[in-house]
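Colleague: sharing a model that was predicted from the sequence below.
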Amino acid sequence: MLGEDHSLLHEFPEYHTIIMQRCKSDAAFTKDAKHYDALDKEIRVLELNGAPIDDKSMHQLKHNRAELKDSLYKRLSNK
């Protein structure tokens, strides 16, 4: 669905407390979480505006968001 919220807290509500704790104590995690949420917001805005960029660029943004999401999830779940 276009414009769907994929922010970190929305994607992993079961990790809400851990996310908040990590953001207070781990600068690298905080940086990556902020970058992830910024990418998500950028993608949502582009989708809601009719994706005024080429498909390759949109795919790259979504790919970057997915890789960052996987990395953050691994750190949250200690896998």
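Modeller: In hand now; what should we look at? Keep in mind that this is a model prediction, so the values were computed, not measured. Residues are numbered from 1 along each chain as shown.
Colleague: use CA for all of it now, contacts and neighbours both
Modeller: Fine.
Colleague: now do the contacts for the residue nearest the centre of the chain.
Modeller: In the chain, the centroid-proximal residue (C-alpha atoms, centre = their mean) is Tyr36; its distance is 3.2 Å. Contact analysis of Tyr36 by C-alpha atoms under 8 Å, 6 or more residues apart in numbering lists Ser7, Leu8, Arg65, Leu68, Lys69.
Colleague: second structure follows, compare the two:
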Amino acid sequence: MSNTPHDVYEDFPGEAEKIHALKVADAHFARLIEEYHEINRDVHRAETNVEPVEQLAEVEMRKKRAALKDEIARRLTAV
């Protein structure tokens, strides 16, 4: 298991301009990015034991992060 943060710009290399444009033009997309950053930070803090959580909670956070990433990917490919 990696404890490296999954920055959205690293997860979607070459899409920085598109991500920025969508964040500016689409409030829902901007909220998706914000939620992704929040859950990603929480997962990273749990993985590094800065803010330990129960294993099931950590798994659920990872699932939520993956779902947000999938939604972001769908929105990026739809443009």
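Modeller: Nice, I can see it. Computed from a predicted structure; not experimentally measured.
Colleague: give me the number of residues near Ala57 of structure 2?
Modeller: Other residues lying near Ala57 of structure 2 total 13 when counted by other C-alpha atoms under 10 Å.
Colleague: ok, it to Arg45 of structure 2 distance?
Modeller: 13 Å (C-alpha to C-alpha, to the nearest Å).
Colleague: how near is the residue in structure 2 sticking out farthest from the centre to Thr4 of structure 2?
Modeller: Distance from the centre of structure 2 peaks at Glu54, with 20.4 Å (C-alpha atoms, centre = their mean). Per C-alpha to C-alpha, Glu54 of structure 2 is found 19 Å from Thr4 of structure 2.
Colleague: repeat that for Phe12 of structure 2.
Modeller: Distance of Phe12 of structure 2 to Thr4 of structure 2, computed by C-alpha to C-alpha: 16 Å.
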